[in-house]
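J.: coords please:
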Amino acid sequence: MTVLCDTVAQTQALGGQIARLLRAGDLLLLSGPLGAGKTALAQGLAAGLGVAGPVTSPTFVIARAHRPDPSAGGRLPMVHVDAYRLGGVDDPLGQIDELDLDASVDEAVTVVEWGDGMVERLADAHLRVTIERRDDDTRAVTLHPHGGDWAQRLERL
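T.: I've put the predicted structure just below:
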């Protein structure tokens, strides 16, 4: 499934729509070049989940945990990871292990930017979201279900 987004607001809105399908234990991998809109999609996911605090790129801290905000209708925590800097280390899988993401993966929605080839083993199933920035500045957001009931859930989108 591919969705075209003309603006950052549309990318965030798509994240909000995807958030309605999410449940504890879900793993999402966001892929695309710098500036494609991965963090904008994560912001939409966070808004849809009703988590507290601003959602910004965790490039320098690598991971941020966002608790549900009951006043915003929050229902699930979200762990937002940016594995961009891990791609240049000798042992990126070891670095992922040190983040101890598997400790929270069952009770939260885990969203990982730049995690391809590093975090798929955290869950039996995952949703890969590939964002392509086109020459006209639109974004082509493609949703790739991997295992579980992702294909059925995406039919509701």
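J.: From here on, just use CA atoms for contacts and neighbour counts.
T.: OK.
J.: how close does the most centrally placed residue in the chain get to Ala123?
T.: Centroid-nearest residue in the chain, with C-alpha atoms, centre = their mean: Val111, separated by 3.0 Å. According to C-alpha to C-alpha, to the nearest Å, Val111 and Ala123 sit 12 Å apart.
J.: Identify the contacts common to those two.
T.: Taking C-alpha atoms under 8 Å, 6 or more residues apart in numbering as the contact rule, Val111 and Ala123 both touch Leu27.
J.: Strands along the protein, start to end?
T.: Secondary structure of the chain by DSSP state E: the strands cover 2-5, 27-31, 63-66, 78-82, 109-113, 126-133, 139-146.
J.: Second input sequence below; structure requested for side-by-side comparison:
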Amino acid sequence: MPLVDAEATEAFGAWLAPLVHPGDIITLEGPLGAGKTSIARGLLAALGLMGEAPSPSFAIVQPYAPPEVRLPVLHVDLYRVEDRGELAELGLDEALDDSLLLVEWPDRAGPDAWPGALALRLDFTPDGARILTISAPPAWQRRWPT
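T.: Predicted structure coming up:
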């Protein structure tokens, strides 16, 4: 799916909002500056967040909870995680009981992490736009609009 600019990237995130439920995981992959955080910002805004969502690059986990958003969300950026052992300290598995996880740089968790996630991959096109590749697991395919 082509995404011509930042507005289109955020709009895709907003489009996802009615489809998400607590316990869902959305992984966001791609090079620096490709729009991973833009998708997260669009989704968070559509879930009710007022103002701009900061990138969780330094905090690693940025939590959002009702009434700020309609369901609990953990926006996670694993870019600075160097040791997979650090992940247990973040409490992400426990959060899945009632939260949506948005995970940037999921490759830092290893290739077998989050097999049931909706995997979104952003890449640059030669003209500077972005191309979005979506990999939807069975749980997502049942609710994916046709």
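J.: tm score of chain vs chain?
T.: Here the superposed chains carry a TM-score of 0.89, computed using TM-score structural alignment, normalised by the length of the second structure; 146 aligned residues with a C-alpha RMSD of 2.1 Å.
J.: Could you pull out the helices in the second structure for me?
T.: Taking DSSP state H to define them, one finds helices in the second structure at 6-16, 36-46, 86-90, 92-95, 138-141.
J.: Redo the ones you listed as JSON lines? Include distance to Pro126 of the second structure.
T.: What follows is these, written out as JSON lines (distance: least, C-alpha to C-alpha, whole Å):
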{"stretch": "helix 6-16", "distance to Pro126 of the second structure": "16"}
{"stretch": "helix 36-46", "distance to Pro126 of the second structure": "18"}
{"stretch": "helix 86-90", "distance to Pro126 of the second structure": "35"}
{"stretch": "helix 92-95", "distance to Pro126 of the second structure": "36"}
{"stretch": "helix 138-141", "distance to Pro126 of the second structure": "30"}
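J.: if we can go back for a sec, Throw the strands of the first structure into JSON lines and include distance to Ala103 of the first structure, thanks.
T.: Listed next are the strands of the first structure as JSON lines, based on distance: least, C-alpha to C-alpha, whole Å:
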{"stretch": "strand 2-5", "distance to Ala103 of the first structure": "32"}
{"stretch": "strand 27-31", "distance to Ala103 of the first structure": "13"}
{"stretch": "strand 63-66", "distance to Ala103 of the first structure": "12"}
{"stretch": "strand 78-82", "distance to Ala103 of the first structure": "11"}
{"stretch": "strand 109-113", "distance to Ala103 of the first structure": "11"}
{"stretch": "strand 126-133", "distance to Ala103 of the first structure": "17"}
{"stretch": "strand 139-146", "distance to Ala103 of the first structure": "21"}
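J.: out of those strands, deepest packed?
T.: Stretch with highest mean neighbour count among those: strand 109-113 (a mean of 26; mean count of other C-alpha atoms under 10 Å).
J.: re earlier: right, so the helices of the second structure: which one is the most enclosed?
T.: Highest mean neighbour count among those (mean count of other C-alpha under 10 Å): helix 36-46, with a mean of 24.
J.: matching residues in the first structure for it?
T.: Mapping helix 36-46 of the second structure onto the first structure (TM-score structural alignment) gives residues 38-48.
J.: can you list contacts of the matching stretch?
T.: Stretch 38-48 of the first structure is touched from outside by 8, 11-20, 30-32, 55-57, 78, 80, 111, 113, 131, with contacts defined as C-alpha under 8 Å, 6+ apart.
J.: Looking at the alignment, what corresponds to Pro67 of the second structure in the first structure?
T.: Correspondence of Pro67 of the second structure to the first structure, assessed by TM-score structural alignment: Asp69.
J.: oh sorry, the question was meant for Pro56 of the second structure
T.: With TM-score structural alignment as the criterion, the equivalent of Pro56 of the second structure in the first structure is Pro58.
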